[in-house]
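Student: heads up, no residue letters with this:
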């Protein structure tokens, strides 16, 4: 595969702003996601893909027909076109650093923004490689435009190299993954694959089939405003109650102090005044029993505080978001084994570990499409220090090709 061709494709994609919006119930949540979807629609047609369809919800699907003379399972590859609203994705200015020397990378001299291996030590894995970064003022969008690049590049390579034998392959690019809606309108029956892989992991080698069980919680506290000079026995300060509520949750069970299979409560947003305060949490745990216990714990904190206050001032609303795909993938573990075997064949050490997050694959697995997650190559997603080695994008593209070929061989 031509590395420069793949870099050029990736740069083209990331310079299209596709940031999604968690506060807009429309589908997709931003009109600008259509911009990249339409570019991809034309590109898939240009490289020779079949059955290219862009539906009314901004799902783009296409087919690479089988070139075998026998039947094998139809498999799929999925990536998302939107970028996270956590950090701006407008006016992305990618920077290419060839033959990385292991030293600090100055992203923006004027603002003294530096990507340093002393803080981000994963960088040192990629000495001698081509590192693509931002200019420090935006995210990069490798999550998940690296995945999009890899799928398109792999399909193009297979079309150009018909000597590589494979079964029917379906691909799909989804909107709104970053705001939790990426699989909501996904038509599994139309997609027609027995299983699929999301190309949405991080560092090279990642292969994941476990993810968090996830819920969002909104904690609303009602107060009462009174002139502070005459407030004794009358004012109820909702912010003070909110701070007490926060203090009653386990202080060590937060994202910045947990790893591996450890779950957490994450207060990610709050707004308040004396009369009304709202706390926005996400609740995460890989174990379903512990996940349920976390939700009950939060409800019980509110109940006990309301009893102590003598009034129902705290209301907690909890909504499940997605569940651990392990339950759906474990019965068909051969789909993980195939990807692991391909990586080993290529000299890539598989890193099999739980996802401390979720992908479209977690929801798709529960919709009947088992869907493990494969590395896309990027690091430091959702922020100004995001980067991706170009070699990792190439390798992920080659893994897709390898899986396509391996399925053809396994089911001969």
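Tutor: Okay, I see it. The model shown is predicted, which means the values in this text are computed figures rather than measured ones.

Student: From here on, just use CA atoms for contacts and neighbour counts.
Tutor: Fine.

Student: Are we agreed that residue 151 is in a helix?
Tutor: Yes. Judged by DSSP: H, G, I helix; E, B strand; the rest coil, residue 151 forms part of a helix.

Student: Please determine how far it is located from residue 269.
Tutor: Distance, residue 151 to residue 269, using C-alpha to C-alpha, to the nearest Å: 35 Å.

Student: Show me the helices in the chain, by range?
Tutor: Assigned by DSSP state H, the chain shows helices spanning 3-14, 33-47, 142-160, 188-191, 238-248, 288-309, 326-329, 334-345, 360-366, 390-410.

Student: Mean neighbour count and distance to residue 315 for the ones you listed - can I get that in TSV?
Tutor: TSV is the format used below for the helices of the chain (neighbours: other C-alpha atoms under 10 Å; distance: least, C-alpha to C-alpha, whole Å):
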stretch	mean neighbour count	distance to residue 315
helix 3-14	18	41
helix 33-47	17	35
helix 142-160	25	35
helix 188-191	14	37
helix 238-248	16	11
helix 288-309	15	7
helix 326-329	20	32
helix 334-345	18	42
helix 360-366	25	28
helix 390-410	22	46
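
Student: Take this one as well and set it beside the first:
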């Protein structure tokens, strides 16, 4: 209905589309990317969105669970939203603004370009991905088909924010193979993999290197899951830091702690597997400074102050950057994501649309 002729869903669940260039200039092909999935941390089934119009600064009580209350004390950015229209869920699910807000903003910008041919721009590629929240958002992206030179994910928080740095990330899977025996006759024989795993977790630092004790640019070791029985137990960790070499330092620490624990289990053995997840996109973006500079200018043209920051996490752009598509993250306006108190402002979404439009115009102007 919008007039985009090549929009399609591929076999892996990715959506591709093109807004054709309408300028005679040779302009780099720019991609805008958002993800369709929502976080598994909170239910996304049966979402009932509510628009709280002309927000007056008072607490917002979500009707389906009155214990869910959004207040400016717990959500400081609400203080900047007086008079705006706030969208929430009803209290029993997340909203899904992460990242459906980005999808809506890209679609609105696409509609603008398709209905305003007088606004000059180069070719614009649209990419919607699945599985971002489980770290597989770009596993099956066809980079040749995408055919873009530079990209932007639209998956950020505060209006005006621009993120050009992410964590570097590994996963570690530890498998402990214990020795099983009948508990009534286990003396001197049984070596419990469950107990060994529990001892490893107990040895992790209590006052540092964990999500709950770090902030800013500090990294961490985070146990995600622990399951097993006497004979076999599996522990999964995520390892994060802005400096890629520190990942190995944390992994070596985890390995040393494991070796210490296993000294008490001489007949057991372990597997220690490191899986690379993504790397800090700043390592790539610093080679293409115009990608971030143009985004800052677009934010200013939308009447906002650019707020450059680092993400204590990752985006599809982290991996896309290392797949040949330098790709910082611009704001979508989503807040309190992965929770029942997730919210977004209509007016912030409108500013995100304006930013996308200005960004495309800037690339055309400076080509």
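Tutor: It's in. In this text, all values refer to a predicted model and were calculated from it rather than measured experimentally.

Student: right, and the helices of the first structure - which one's nearest residue 66 of the first structure?
Tutor: Across those, residue 66 of the first structure has its closest neighbour in helix 390-410 (9.2 Å, C-alpha to C-alpha).

Student: dump the residue contacts of residue 72 of the first structure.
Tutor: Contacts for residue 72 of the first structure were tallied using C-alpha atoms under 8 Å, 6 or more residues apart in numbering; they are 167, 168, 407, 408, 411, 412.

Student: which residues touch the residue positioned nearest the centre of the second structure?
Tutor: Taking C-alpha atoms, centre = their mean, the centroid of the second structure lies closest to residue 315, which sits 4.0 Å from it. Going by C-alpha under 8 Å, 6+ apart, residue 315 of the second structure touches 132, 153, 155, 166, 329.

Student: The residue mapped onto the fourth one from the first structure: how many residues sit nearby?
Tutor: This points to residue 166 of the second structure. Under the alignment defined by TM-score structural alignment, residue 166 of the second structure corresponds to residue 211 in the first structure. For residue 211 of the first structure, the count of nearby residues is 27 (other C-alpha atoms under 10 Å).

Student: quick one: contacts for the residue nearest to residue 211 of the first structure when sequence neighbours are not counted?
Tutor: Leaving out its chain neighbours, the residue that sits closest to residue 211 of the first structure by C-alpha to C-alpha, 6 or more residues apart in numbering is residue 355, at 4.5 Å. Counting by C-alpha under 8 Å, 6+ apart, residue 355 of the first structure makes contact with 208, 209, 210, 211, 212.

Student: I figured the fourth one hits residue 286, correct?
Tutor: Yes. If you go by C-alpha atoms under 8 Å, residue 211 of the first structure and residue 286 touch, sitting 6.2 Å apart.

Student: Any chance you could list residues touching both of the two?
Tutor: Counting by C-alpha under 8 Å, 6+ apart, the shared contacts of residue 211 of the first structure and residue 286 are residue 324.

Student: Which position in the second structure pairs with residue 351 of the first structure?
Tutor: Per TM-score structural alignment, residue 351 of the first structure is aligned with residue 307.

Student: Could you measure from the nearest residue to its match once chain neighbours are set aside over to residue 54 of the second structure?
Tutor: Ranked by C-alpha to C-alpha, 6+ apart and with sequence neighbours excluded, the top spatial neighbour of residue 307 of the second structure is residue 161, at 4.5 Å. Distance from residue 161 of the second structure to residue 54 of the second structure, counting by C-alpha to C-alpha: 23 Å.

Student: Cheers, nothing more for now.
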